[in-house]
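J.: sequence-free structure coming up:
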């Protein structure tokens, strides 16, 4: 029996809370309606600001992200696996730039255990703190305005300071991994990440599966500027295809 429109749309929103993206054909099959009906529903829900339309489906609407302190309690095991795999890619690097975020802190902790005699530039106090257990790592904190909920410095001074340096790798987190590239919920952090990418020979994004097919306000780079993505689950077929098309090296640490 076909559900009325309101119940159908409520179920679609519940589905989005469980999975980061929805496909029109799959929704039509599950709900027993035509693809045209699903498209009309998605268009109506997009107008209400409940989601964003993509080619062939929809993703969660742009939204705020929890503070970095809250994020540290989520997906801990997954982030530890990501960090372990990420460090293998970094072997041989001498100069790193590391952005803020829960997954980058996990990665920095693993760097502190497995790497030595390197220099790290970071705007994240969490990253600096976990790196400090290794006395052979030189830590340079970027100046700027302190963003309390992110635990990091941001602003014009942060960005301009980066212009005096080059790095082997920029290691960045993301609030979302979308069809056009990684994005962040904070515009100011997005600006810092973009500056790090411009000063690094290679760029790695470390992000757990909850970031797949999500969109946030600050897209800080197109996929063609990202060399590596390390994540804990395989992305959707469309997202994976976009990464591969743009030459991104994808590491999935199950």
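T.: Yep, it's here. No experiment lies behind these values; they were computed from the predicted model shown.
J.: CA only for contacts and neighbour counts going forward, please
T.: Noted.
J.: quick one, strands of the stretch 1-150 of the chain?
T.: 21-23, 51-54, 57-60, 95-98, 119-122, 138-141, 145-147 (DSSP state E, counting those that start in this stretch).
J.: in stretch 202-209, what's buried?
T.: Using 16 or more other Cα atoms under 10 Å as the test for burial, stretch 202-209 gives 202, 203, 204, 205, 206, 207, 208, 209.
J.: which one of those is nearest to residue 40?
T.: residue 209 (28.4 Å; Cα to Cα).
J.: would you mind measuring from residue 166 to residue 94?
T.: 11 Å (Cα to Cα, to the nearest Å).
J.: what of residue 162?
T.: For residue 162 relative to residue 94 (Cα to Cα), the value is 16 Å.
J.: second one coming, line it up with the first:
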């Protein structure tokens, strides 16, 4: 019997990664819980964009990140805890690179009280959040109106011309099988540039990223200082982090 919701959620996602479809009755029998419990689990995962509900069960979503509005609405409390833990690492006067994303936007809100920050970002909402109190450099590139960001090689090349103290980067996925992953090649290129520009780099991953597949794999992720999560990943994910030498920092 799988008692903890996060364990069941991971088991459901692992099952879908293998077979692409799952029936409620089969999952209930496999995990030793009631059908109603599985229905609640599937609804929760569907709300976070991790699967799609169908009659009698669920199907795997494609290897595509949930849209911006879905991400902004998901796990707000967990992302806020990550943001506060990350903000504690940022002193006044720091030079900071902030990747685009719902968790880094929450971090930007936590940084409004800092004095003398210099911030590099490709996220227009983050630039607006910090623009009145920090010196913000909005990285140029191709404008994505759907994501409210700039992306592409121009943004990455611009970032490569700077040195920063800290970079905070949102992960697309964190899994035992695939390691640390991401979805979009243009965003991935810029995130690598931010990591290379920073003295210290921190990955951010809320529990919605655990076990989630994504097509692009981070190379040499141990060059980051830590990955900050709102709760413990499963033992397989923790073993993966230990194997690659990347510390886990919990909120």
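T.: Okay, I see it. Computed from a predicted model, the values in this text were never measured in an experiment.
J.: superposing both, give me the TM-score.
T.: Overlay of the two chains. TM-score (TM-score structural alignment, normalised by the length of structure 2): 0.73; 208 aligned residues with a Cα RMSD of 2.9 Å.
J.: ok, back up a step: JSON lines for the strands of the stretch 1-150 of structure 1, including mean neighbour count and distance to residue 173 of structure 1?
T.: Listed next are the strands of the stretch 1-150 of structure 1 as JSON lines, based on neighbours: other Cα atoms under 10 Å; distance: least, Cα to Cα, whole Å:
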{"stretch": "strand 21-23", "mean neighbour count": "19", "distance to residue 173 of structure 1": "20"}
{"stretch": "strand 51-54", "mean neighbour count": "19", "distance to residue 173 of structure 1": "22"}
{"stretch": "strand 57-60", "mean neighbour count": "21", "distance to residue 173 of structure 1": "19"}
{"stretch": "strand 95-98", "mean neighbour count": "23", "distance to residue 173 of structure 1": "9"}
{"stretch": "strand 119-122", "mean neighbour count": "22", "distance to residue 173 of structure 1": "13"}
{"stretch": "strand 138-141", "mean neighbour count": "16", "distance to residue 173 of structure 1": "18"}
{"stretch": "strand 145-147", "mean neighbour count": "14", "distance to residue 173 of structure 1": "16"}
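J.: restricted to strands, list the buried residues of stretch 202-209 of structure 1.
T.: Here DSSP state E is the test, and the buried residues of stretch 202-209 of structure 1 give 202, 203, 204, 205, 206 as lying in strands.
J.: so what does the third one match up with in structure 2?
T.: Put plainly, it is residue 204 of structure 1. In structure 2, the residue paired with residue 204 of structure 1 according to TM-score structural alignment is residue 202.
J.: which residues touch its match?
T.: 166, 167, 168, 169, 224, 225, 226, 227, 228 (Cα atoms under 8 Å, 6 or more residues apart in numbering).
J.: residue 45 of structure 1: neighbour count?
T.: 19 (other Cα atoms under 10 Å).
J.: test my guess that it contacts residue 58.
T.: No - using Cα atoms under 8 Å, residue 45 of structure 1 is not in contact with residue 58; the gap is 9.9 Å.
J.: and for the two, which residues touch both?
T.: Shared contacts of residue 45 of structure 1 and residue 58, counting by Cα under 8 Å, 6+ apart, come down to residue 51.
J.: show me the residues around the most centrally placed residue in structure 1 that make contact.
T.: In structure 1, the residue lying closest to the centroid (Cα atoms, centre = their mean) is residue 174, at 2.1 Å. Residues near residue 174 of structure 1 by Cα under 8 Å, 6+ apart: 101, 182, 183, 184, 205, 206, 207, 211.
J.: what's it aligned with over in structure 2?
T.: Match for residue 174 of structure 1 (TM-score structural alignment): residue 171.
J.: what separation is there between its match and residue 136 of structure 2?
T.: Counting by Cα to Cα, the gap from residue 171 of structure 2 to residue 136 of structure 2 is 23 Å.
J.: likewise residue 183 of structure 2?
T.: Relative to residue 136 of structure 2, and taking Cα to Cα, residue 183 of structure 2 is found at 26 Å.
J.: repeat that for residue 172 of structure 2.
T.: From residue 172 of structure 2 to residue 136 of structure 2 the distance is 25 Å (Cα to Cα).
J.: circling back: dump the strands of the stretch 1-150 of structure 1 to JSON lines, plus distance to residue 253 of structure 1.
T.: As requested, the strands of the stretch 1-150 of structure 1 are exported to JSON lines (distance: least, Cα to Cα, whole Å):
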{"stretch": "strand 21-23", "distance to residue 253 of structure 1": "21"}
{"stretch": "strand 51-54", "distance to residue 253 of structure 1": "27"}
{"stretch": "strand 57-60", "distance to residue 253 of structure 1": "24"}
{"stretch": "strand 95-98", "distance to residue 253 of structure 1": "20"}
{"stretch": "strand 119-122", "distance to residue 253 of structure 1": "25"}
{"stretch": "strand 138-141", "distance to residue 253 of structure 1": "28"}
{"stretch": "strand 145-147", "distance to residue 253 of structure 1": "31"}
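J.: out of the ones you listed, which is closest to residue 77 of structure 1?
T.: Closest among those, using Cα to Cα: strand 95-98, at 20.6 Å.
J.: residue 42 of structure 1 maps to what in structure 2?
T.: Under the alignment defined by TM-score structural alignment, residue 42 of structure 1 is left unpaired in structure 2.
J.: residue 42 of structure 1 touches residue 58, doesn't it?
T.: Yes - Residue 42 of structure 1 lies in contact with residue 58 (Cα under 8 Å); the separation is 7.2 Å.
J.: which neighbours do those two have in common?
T.: The overlap between the contact sets of residue 42 of structure 1 and residue 58 (Cα under 8 Å, 6+ apart) consists of residue 51.
J.: surely residue 191 of structure 2 and residue 172 touch.
T.: No - contact criterion Cα under 8 Å: residue 191 of structure 2 and residue 172 do not qualify, at 11.3 Å.
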